[in-house]
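*Asks:* here are the coordinates; sequence isn't available:
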């Protein structure tokens, strides 16, 4: 890989970053929205550096600068010398991110990730369970009979640590994607991301009173929590009784 190829690779890498952030919202498949400005800045810097490298190399050639072989002979390397104007062949691997974005952009994580994860995110540590009253989901402020939209993360957190069981009998609305279950029913799931797809954890509820839809299809369901017996934190998975179900044709941000 010579200097011009190195510069063009930087330009392509920068273009890939800008395509995934400015031209489209593909970057939301891999990182949280807050990282968008940083990716835009990185894309601009890489593209500019690539242009400068190519321009400098072309300017040097147009001025009739010495060839690489002549330069090495001048330094006494001879025929067995190494051309330091070239990067190692492994540098071509830098083109893989470009191909990933322009040719086979990886999709957001979905049902396969949930199926390959044995359990959902699980209840929070014991020291955090005492904060069960500190919810910001608006459930306790909603009027009786009002449908309360909740993130799956908020619903699962309530179901696990709200010892007063404010969810019981309340109609809530959840949105997520369908995941096949090994036994009875299917899961409505969503992935919770701290910074990027690599650290995503699963939040899901089991639905057994409606036929299983196609995997990875998105749905909004309205219904009630199936209140379990015994200690909440001992429940391995929470169930949801569906009253209404509607397919989502324009899915939201794939992560919570």
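*Replies:* Done, it's in. Please read all numbers here as calculations on a predicted model, not as lab measurements.
*Asks:* rest of the way, CA atoms for contacts and neighbours
*Replies:* Will do.
*Asks:* Give the full set of residues in contact with the closest residue to residue 101 other than its chain neighbours.
*Replies:* Spatial nearest neighbour of residue 101, excluding adjacent residues (CA to CA, 6 or more residues apart in numbering): residue 16 at 6.2 Å. Going by CA atoms under 8 Å, 6 or more residues apart in numbering, residue 16 touches 43, 97-98, 101-102.
*Asks:* now swap in residue 145 and tell me
*Replies:* 170-171.
*Asks:* can you pull out the strands in the chain?
*Replies:* 148-149, 172-180, 186-192, 201-207, 218-226, 239-247 (DSSP state E).
*Asks:* re the thing from before, any idea which of the contacts of residue 16 is the one closest to residue 5?
*Replies:* residue 98 (14.0 Å; CA to CA).
*Asks:* then this one, side by side with the first:
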């Protein structure tokens, strides 16, 4: 059985990739939607490589049975050949975990680990807001306008934001979303402080409706994070794609 170790490992990894990318939307927990075709191709290639490796091993075993030269044990009891090092079997554990128990999307723990670091975009004007009452905005859009818009176009406009709940040690709570450019590894945080409403449990997904609460001068540290005077907080299910595109 050890001889088939590399083939089994390749098959498990390939099956795990196909499990999250081909049989549903689980891949959106880890990468952007546009990368799905590459995941599917990678999974198929790994499964085909596993099949090829298994065929090669089987051929070698049949040749040994027929009397051809094969693997031999050396005097020290070590074997050499296609089986590979035993430690490689430990690589099956993460593959099995991804296949059977896909990890959840990043949540409050990842958001809290990021320091309040923001790109130096500079203060300026933004395009006119679209119609809508309340206006549906992403956390990234809301944060950019609230912090950097010199015209303060959000003033008095009811907005609706969707994200998961995070908290500070002082019980201040936020509606939060993780922004990604490519995959979960490059995630950054966008959030808005929610005022005037009780906090649901951490990591609960909510839709918060309210109006922007201006603080500080545009572009200043006092303007971050932006605040929202809530009129309603509704619990919602986690969206298929839990991330916003940066």
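*Replies:* The structure has been received and is ready for your questions. Remember, it's a predicted structure, so these values are computed and weren't measured experimentally.
*Asks:* Mean neighbour count, the strands of structure 1: which tops it?
*Replies:* Highest mean neighbour count among the strands of structure 1 (mean count of other CA atoms under 10 Å): strand 186-192, with a mean of 26.
*Asks:* what range in structure 2 matches that strand?
*Replies:* Strand 186-192 of structure 1 lines up with residues 173-179 of structure 2 when matched by TM-score structural alignment.
*Asks:* average gap between the matching stretch and structure 1?
*Replies:* On superposition with structure 1, the average gap between stretch 173-179 of structure 2 and its aligned counterparts reaches 0.5 Å (mean CA distance after the TM-score superposition for structure 1).
*Asks:* Run through who's touching that stretch.
*Replies:* Contacts for stretch 173-179 of structure 2 (CA under 8 Å, 6+ apart): 106-107, 111, 139-140, 161-167, 187-194, 199, 206, 208, 242-246.
*Asks:* give me that answer again for 7 Å
*Replies:* 139, 163-167, 187-194, 199, 243-246 (CA atoms under 7 Å, 6 or more residues apart in numbering).
*Asks:* With stretch 85-95 of structure 1 instead?
*Replies:* 1-3, 9.
*Asks:* Of those residues, grab the buried ones for PyMOL.
*Replies:* With 16 or more other CA atoms under 10 Å as the burial test, the buried ones among those are selected in PyMOL as follows:
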select buried, resi 3+9
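*Asks:* Just name the closest of the contacts of stretch 85-95 of structure 1 to residue 60 of structure 1, please.
*Replies:* Set against residue 60 of structure 1, the nearest of those by CA to CA is residue 3 (11.3 Å).
*Asks:* Centroid-nearest residue for structure 1?
*Replies:* residue 30 (3.2 Å; CA atoms, centre = their mean).
*Asks:* Kindly provide the distance from the residue nearest to residue 101 of structure 1 to residue 98 of structure 1.
*Replies:* According to CA to CA, to the nearest Å, residue 16 of structure 1 and residue 98 of structure 1 sit 6 Å apart.
*Asks:* now residue 161 of structure 1
*Replies:* Note on residue 161 of structure 1: its distance to residue 98 of structure 1, by CA to CA, is 44 Å.
*Asks:* Same question for residue 141 of structure 1.
*Replies:* For residue 141 of structure 1, the distance to residue 98 of structure 1 equals 48 Å [CA to CA].
*Asks:* Give me the more crowded residue out of these two.
*Replies:* residue 98 (20 against 9; other CA atoms under 10 Å).
*Asks:* Translate residue 146 of structure 2 into the numbering of structure 1.
*Replies:* So residue 146 of structure 2 corresponds to residue 159, using TM-score structural alignment.
*Asks:* Which residue is most remote from the mean position of structure 2?
*Replies:* Outermost in structure 2, CA atoms, centre = their mean: residue 67 at 52.7 Å.
*Asks:* list the buried ones in the lengthiest helix in structure 1?
*Replies:* Using DSSP state H, we find that the single longest helix of structure 1 is helix 36-62. Residues 36, 39-40, 42-44, 46-47, 49-51, 53-54, 57 are the ones in helix 36-62 of structure 1 that count as buried (16+ other CA under 10 Å).
*Asks:* As a markdown table, those residues with distance to residue 249 of structure 1 would be great.
*Replies:* Formatted as a markdown table, those follow (distance: CA to CA, whole Å):
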| residue | distance to residue 249 of structure 1 |
| --- | --- |
| 36 | 25 |
| 39 | 28 |
| 40 | 29 |
| 42 | 33 |
| 43 | 31 |
| 44 | 34 |
| 46 | 36 |
| 47 | 36 |
| 49 | 41 |
| 50 | 40 |
| 51 | 41 |
| 53 | 45 |
| 54 | 45 |
| 57 | 50 |
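*Asks:* one step back: what about the match of residue 146 of structure 2, how many neighbours?
*Replies:* So residue 159 of structure 1, with other CA under 10 Å, has 25 neighbours.
*Asks:* same deal with the one 3 residues further on?
*Replies:* Applying the criterion other CA under 10 Å, we find 20 residues in the vicinity of residue 162 of structure 1.
*Asks:* now swap in residue 213 of structure 1 and tell me
*Replies:* Around residue 213 of structure 1 there are 17 residues (other CA under 10 Å).
*Asks:* and what of residue 113 of structure 2?
*Replies:* 10.
*Asks:* Residue 32 of structure 1 too?
*Replies:* The number of residues near residue 32 of structure 1, taken as other CA under 10 Å, comes to 18.
*Asks:* ok, it to residue 38 of structure 1 distance?
*Replies:* Counting by CA to CA, the gap from residue 32 of structure 1 to residue 38 of structure 1 is 11 Å.
*Asks:* so how far is the match of strand 186-192 of structure 1 off the chain centroid?
*Replies:* 14 Å (CA atoms, centre = their mean, to the nearest Å).
*Asks:* Stretch 185-196 of structure 2 now?
*Replies:* With CA atoms, centre = their mean, you get 15 Å for stretch 185-196 of structure 2.
*Asks:* who's in contact with that stretch?
*Replies:* Contacts of stretch 185-196 of structure 2 (CA under 7 Å, 6+ apart): 111, 139-140, 143, 173-180, 225-230.
*Asks:* What of stretch 205-212 of structure 2?
*Replies:* Stretch 205-212 of structure 2 is contacted by residues 154-165, 227-238 when judged by CA under 7 Å, 6+ apart.
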